[in-house]
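Colleague: No sequence on hand, only this structure:
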C-alpha cells in the first residue's frame, strides 16, 4: 500500500497518515501527503530546489515553504470506494463511507456518506441516537474474544434491535 497509495510521504515534512482499525480501502485509493503541495504565495509555484546545485542554493528550503495541514486521520471502520483521493490534513470519522472516485478535501463526520469531486455530504448512515451509541461503544477496541461475540450485532440490519443490544 505504501508505494502506490501514499503519495509524497516525506517524513522530514512532519505530517503522518493515521488509519484506524477495520477499514476497507478499495483498489486505487490514494492518500496525498502535505509535501505534494507547492508554494502559492510567490510568483512561481515551481519547486526550483529539486534541480539541485546552484538552483537549490538560491531558493529557500522547499519543504519549509509549503502549507502544513497536519496529519491525515482516518477513523475506524471507514470504507473507501475505488479510486478515492484523500487530500492532506483531512480527518475522516469512524464508520464513514467515501464513494468511489471521490476527492476528499474536507473533514468527514462519523457515520456519514460522502461522494463526488470534491466530496460532498450525501447522508448520515444512521440516526443520531445510533451514531452516538456506536461512538461510545467503540466495538473496534473490543478484545478478539469479545469482538467475536459482537459480530451478530455488527451484522444485524434491524437497527432498533441493535440499539437495544448495545
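Modeller: Sure thing, it's come through. These numbers come from a predicted model, not from an experiment. Numbering: from 1, shown residues only.
Colleague: rest of the way, CA atoms for contacts and neighbours
Modeller: Will do.
Colleague: give me the element the residue in the chain sticking out farthest from the centre is part of.
Modeller: Distance from the C-alpha centroid of the chain, by CA atoms, centre = their mean, peaks at residue 54 (38.1 Å). Assignment of secondary structure by DSSP states H and E places residue 54 within helix 53-57.
Colleague: ok, the residue nearest to the spatial centre of the chain to residue 80 distance?
Modeller: Geometric centre of the chain, nearest residue: residue 74, 4.1 Å, by CA atoms, centre = their mean. Counting by CA to CA, to the nearest Å, the gap from residue 74 to residue 80 is 10 Å.
Colleague: Double-check residue 111 against residue 93; I have them as touching.
Modeller: Yes: assessed by CA atoms under 8 Å, residue 111 is found in contact with residue 93 at 6.9 Å.
Colleague: Settle it for me: which of these two has more neighbours?
Modeller: Taking neighbours as other CA atoms under 10 Å, residue 111 and residue 93 compare with residue 111 leading, 25 against 21.
Colleague: ok, structure two:
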C-alpha cells in the first residue's frame, strides 16, 4: 500500500510540474533554469518577463491585466534574475511592477499596482467588482531585497536596494535603500550598515 501511495504522489508531482511548465510557456521572456512548483497561475504572459534562475512556489498568481470590464490597460511585469517567490503570492499589474535581481519573497505576499476604483465619493454606490481598475503608479522593488511573509505592497511604492520588509508589513510609501521596515503602515525600524 505504501508503494502505491508513493507512486501516486510521484505521478501527481510530475503532472503538476508539467502544468506549471505550461503556465511558464505563456510568458514573453523566461530566463534560463527557471523553476516552478505546482499550481502557478499566469495571466497576460505576453506582458511578463522573468529572468534567469527564477523560482515560483505553489499557488502563486502572476497577473498582468490588459483589460477589465470594458477598460484597457498596458501592464508590464519584469522579474529579475535569481528571484525566489514562495507559496501563495499574488503579483497583479495594470501599470508596471519591476522586481530587481536577487529578491526573496516570502509566502502569502501581495504586490499590486492597482485597486478596484479610486475610492472616491462617486464610486461608493458601485460594487468594487464593477469599478474600473485604478493605479496610483508603478511598483519597483530594488535588488537584493527580502520581502518577508504576509507583506502587502501597495501601488506607487519604490523599495530601495538591499531593504528588508518585515513580516505582515503594509507598505504604502517609498522605502529607502538598506533599511528594515515593518508595521501597518510600514515605517523604518532600523538602517542596515556595512561592517
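Modeller: Arrived safely, thanks for sending. Keep in mind the model is a prediction, meaning the values are calculated, not measured.
Colleague: related to what we said a few turns ago, for whatever helix or strand comes next after the helix holding residue 54 of structure 1, name the packing helices and strands.
Modeller: Proceeding N to C from helix 53-57 of structure 1, the next assigned helix or strand is strand 72-74, under DSSP H and E. Strand 72-74 of structure 1 sits against strand 17-19, strand 91-92, with contacts defined as 3 or more CA pairs under 8 Å, 6 or more residues apart in numbering; DSSP states H and E.
Colleague: so where do the helices sit in structure 1?
Modeller: Assigned by DSSP state H, the helices in structure 1 fall at 2-5, 53-57, 128-137, 144-154, 159-165.
Colleague: What does residue 93 of structure 1 correspond to in structure 2?
Modeller: Under the alignment (TM-score structural alignment), residue 93 of structure 1 pairs with residue 160 in structure 2.
Colleague: how far away is its match from residue 14 of structure 2?
Modeller: Separation of residue 160 of structure 2 from residue 14 of structure 2 (CA to CA): 38 Å.
Colleague: same thing with residue 195 of structure 2?
Modeller: Here the criterion is CA to CA. By it, residue 195 of structure 2 lies 45 Å from residue 14 of structure 2.
Colleague: higher neighbour count, these two?
Modeller: The neighbour count for residue 195 of structure 2 versus residue 14, taken as other CA under 10 Å, is higher for residue 14 (14 against 3).
Colleague: Is it correct that the more buried one falls within a helix?
Modeller: Yes: per DSSP: H, G, I helix; E, B strand; the rest coil, residue 14 of structure 2 lies within a helix segment.
Colleague: What's the match for it in structure 1?
Modeller: Checking TM-score structural alignment: residue 14 of structure 2 goes with nothing.
Colleague: try residue 140 of structure 2
Modeller: Applying TM-score structural alignment, one finds that residue 140 of structure 2 aligns to residue 73 in structure 1.
Colleague: I'd like to know how far its match sits from residue 35 of structure 1.
Modeller: The value you get for residue 73 of structure 1 to residue 35 of structure 1, if CA to CA is used, is 16 Å.
Colleague: Which one's more surrounded, the two?
Modeller: Shown here are residue 73 of structure 1 and residue 35; by other CA under 10 Å, residue 35 has more neighbours (24 against 18).
Colleague: just checking, that one touches residue 63?
Modeller: Yes: the pair residue 35 of structure 1 / residue 63 is scored as a contact, 6.6 Å apart, by CA under 8 Å.
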